[in-house]
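>>> no sequence on hand, only this structure:
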């Protein structure tokens, strides 16, 4: 299951993670976000480090990473953003970015 990232755990869970991490910026009212969610969960179940940031609950994180539209999915490796996907993104594209 995908983790929930907040301002309290983002540094530890994402920026200091040893493996690449996929971060899904989303909101409960966002239709495309709900369609993206099963793909995100599949990646979590496959063993990838995956988590979600609710932009309504964590506006400072959304602002910090310049999230203009959702869903936006970011991949972090060694504390740095290495990939950004805006809109619905396939499992294949996300897996490739996490390699």
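Structure's in. What do you need? Since this is a predicted model, take the numbers as computed values, not measurements.
>>> CA only for contacts and neighbour counts going forward, please
Will do.
>>> and the residue of the chain most remote from its centre, what does it touch?
Taking CA atoms, centre = their mean, the residue of the chain most remote from its mean C-alpha position is residue 29, at 16.9 Å. Not one residue lies near residue 29 by CA atoms under 8 Å, 6 or more residues apart in numbering.
>>> below is an additional structure, to be compared with the one above:
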């Protein structure tokens, strides 16, 4: 089972800078079990559109079957951990 966190962000986005340390902490703890991807929406509009990202930060957690959970806005670590557990990380 592959679990991936896709972090949709932009350099100019203030709330994205708040989200970064939360995801960096998670990556330290889950990095061996979860793939972390940072996706700049300005440089990857096609991917952002594919995931229907309208606001950032948006964090999408996926497993082999597709999207397990999606969070819009700054999301706290405990919510992300719960979704990771649900995804089988």
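On my side now, so go ahead. Quantities reported herein were computed from a predicted structural model and do not represent experimental measurements.
>>> for the residue farthest from the centre of structure 1, helix, strand, or coil?
Recorded secondary structure, residue 29 of structure 1: coil (DSSP: H, G, I helix; E, B strand; the rest coil).
>>> which one in structure 2 is aligned with it?
Aligned against structure 2 by TM-score structural alignment, residue 29 of structure 1 finds its counterpart in residue 12.
>>> gap between the residue farthest from the centre of structure 1 and residue 88 of structure 1?
15 Å (CA to CA, to the nearest Å).
>>> would you map the helices across structure 2?
14-30, 45-50, 77-87 (DSSP state H).
>>> ok and the longest one relative to helix 77-87, angle-wise?
The reference is to helix 14-30 of structure 2. Angle of helix 14-30 of structure 2 versus helix 77-87, following axes from the mean of the first three to the mean of the last three CA atoms, to 10 degrees, is 50 degrees.
>>> packing partners for helix 14-30 of structure 2?
helix 77-87 (3 or more CA pairs under 8 Å, 6 or more residues apart in numbering; DSSP states H and E).
>>> one step back: let me have the helices of structure 2 in a markdown table, extended by mean neighbour count and distance to residue 69 of structure 2.
Below are the helices of structure 2 laid out as a markdown table (neighbours: other CA atoms under 10 Å; distance: least, CA to CA, whole Å):
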| stretch | mean neighbour count | distance to residue 69 of structure 2 |
| --- | --- | --- |
| helix 14-30 | 15 | 15 |
| helix 45-50 | 13 | 16 |
| helix 77-87 | 15 | 6 |
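>>> okay then, goodbye and thanks.
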